[in-house]
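K.L.:
Structure, please.
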Amino acid sequence: MEPTPTPAGQPDDAPQAYVGLDAGQAERRARSRGWTTVRSLPPGSVITLEYLEGRMNFEVDGGLVVRCWTG
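P.N.:
Below you'll find the predicted structure:
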C-alpha cells in the first residue's frame, strides 16, 4: 500500500511530534515549518469539521499540547 501523499498546500510534518510540547513552542515550530494557520483549542471545544489545507490544530491542556491534527 502506498503512503498517503501530503496535500500540495500543506507542509510535510508529523502532527504527533507536537504532542507534549509547550503550546507557545509548538505554535512557533509549526509556523516556522510553513503552517499558515495554527489553532490552539481547549479540551472538548466544539469546532466545525471543515478541512482547511495548511492548518495545524492543537488541543492544549495546562499549557501543553495533548492532541494535534491537520486541516
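
K.L.:
going forward, measure contacts between C-alpha atoms and count neighbours the same way
P.N.:
Noted.

K.L.:
contacting residues around the residue positioned nearest the centre of the chain?
P.N.:
Geometric centre of the chain, nearest residue: residue 56, 2.8 Å, by Cα atoms, centre = their mean. Residues in contact with residue 56 (Cα atoms under 8 Å, 6 or more residues apart in numbering) are 15, 30, 35, 37-39, 68-71.

K.L.:
one more to put side by side:
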Amino acid sequence: MAPIPTPPTEPQDSPDSYVGLAADGAERQARERGWSTVRSLQPGTIITMEYLAGRLNFEVEEGTVTRCWKG
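P.N.:
Okay, here's the model as predicted:
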C-alpha cells in the first residue's frame, strides 16, 4: 500500500487580512507569505468544493478583494 501523502503546511496567515486590498497587491502578498496557489474569482463564479492545501481564494469585485478563504 502506498503511503498517505503529507499535505504542505499552510502559512500562518489570516484570510481576513486580504479583504479590502487591491487584487494584484493581495496576490503578490499572498505568494510572498508562502501560499502556493492563489485564485481570483468574480462574485458568483461556480467552483468545485474540493479543498486544496496551500491555496488561497479571493473573490474580487472591481479590482478589490471582497472575500477570502483557504482551500
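
K.L.:
Closest one to residue 46 of structure 1 out of the contacts of residue 56 of structure 1, please.
P.N.:
Residue 46 of structure 1 lies nearest to residue 39 out of these, by Cα to Cα, at 13.1 Å.

K.L.:
what about the helix or strand where that closest one lies, how far off from structure 2?
P.N.:
Using DSSP states H and E, residue 39 of structure 1 falls within strand 37-41. Following superposition, strand 37-41 of structure 1 is found to deviate from structure 2 by 0.1 Å on average (mean Cα distance after the TM-score superposition for structure 1).

K.L.:
Show me what that strand is in contact with.
P.N.:
With contact meaning Cα under 8 Å, 6+ apart, strand 37-41 of structure 1 is reached by 23, 27, 30-31, 54-60.
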